[in-house]
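S.K.: Need a 3D model of the following:
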Amino acid sequence: MAMPATLRALHNLLHSKKVAAAAAMAVRLLLALMVFVFCLAEVSSDLKIDTGALHGGQLVVRAGNRRLMQDIDCGGLCNQRCSLHSRPNVCTRACGTCCVRCKCVPPGTSGNREVCGTCYTDMTTHGNKTKCP
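M.R.: You can find the predicted model right below:
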């Protein structure tokens, strides 16, 4: 049984609209997926964690949002850092100030200041001497 021409034209029109709608939906889905991947790449590149700087249970986070930094035990880490210093009380006080401001204490009893970044290395006293031990 043959379809009349008008019915066939209507059928073809409906079929082409369904295909066009499906194609439009596929394009929207692809665009949404691309935006999601772009946002994910941006977020993952914002935060850089220095895995080589783990010491004493401390996580050093560079750049990114400061709220993501972990709270650290400044007292315990500074006592360990200043244990061999010639003036441990002065060292511990200065270290505590630097730890609170920079959220970092370098590993070991001396040196390694660059591990904590410019916040720790560039802090100076009123006499323009380096503050952080």
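
S.K.: hey, let's count contacts and neighbours off CA atoms from now on
M.R.: Fine.

S.K.: Kindly indicate whether S86 is helix, strand or coil.
M.R.: Classification of S86 using DSSP: H, G, I helix; E, B strand; the rest coil returns coil.

S.K.: measure it to L59 for me?
M.R.: 28 Å (Cα to Cα, to the nearest Å).

S.K.: I have a second one here; can you model it like the first so I can compare?
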Amino acid sequence: MQTGGEGSLRPEQCAAACDYRCSATSHKKPCLFFCNKCCQKCLCVPSGTSGHKEECPCYNNWKTKKGKPKCP
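M.R.: Below is the predicted model:
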């Protein structure tokens, strides 16, 4: 999977990056929804299926109204 930090993806690459990011979760549908939303905004998806959010500060720092991470 391509990495490279913030803005390293093109919008059309988000679906494939999020498919991989969400491949290990049992909550695939919400994971894909929020991952794609975050990718469209940040043009970055952290490497791996979890963690590594420091690679994408925009993705990492986007929070819900309750202060929880918005991006999987």
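
S.K.: TM-score for the pair, please.
M.R.: For this chain pair, the superposition-based TM-score is 0.84 by TM-score structural alignment, normalised by the length of the second structure; 71 aligned residues with a Cα RMSD of 1.8 Å.

S.K.: Between S86 and L59 of the first structure, tell me which one has more neighbours.
M.R.: Set S86 of the first structure next to L59 and count neighbours by other Cα atoms under 10 Å: L59 wins out with 19 against 9.

S.K.: quick one: the helices in the second structure?
M.R.: With helices called from DSSP state H, the second structure shows them at 14-21, 28-42, 57-61.

S.K.: Among the ones you listed, which comes closest to K68 of the second structure?
M.R.: helix 57-61 (9.5 Å; Cα to Cα).

S.K.: Check which residues of the closest one are buried.
M.R.: Neighbour counts over helix 57-61 of the second structure (16 or more other Cα atoms under 10 Å) mark C58, Y59, N60 as buried.

S.K.: got a markdown table for those, with distance to N36 of the second structure too?
M.R.: Converted to a markdown table, the buried residues of helix 57-61 of the second structure look like this (distance: Cα to Cα, whole Å):
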| residue | distance to N36 of the second structure |
| --- | --- |
| C58 | 13 |
| Y59 | 11 |
| N60 | 14 |
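
S.K.: and the counterpart of C18 of the second structure in the first structure, how many residues sit next to it?
M.R.: Under the alignment (TM-score structural alignment), C18 of the second structure maps onto C78 of the first structure. The tally of other residues near C78 of the first structure (other Cα under 10 Å) stands at 26.
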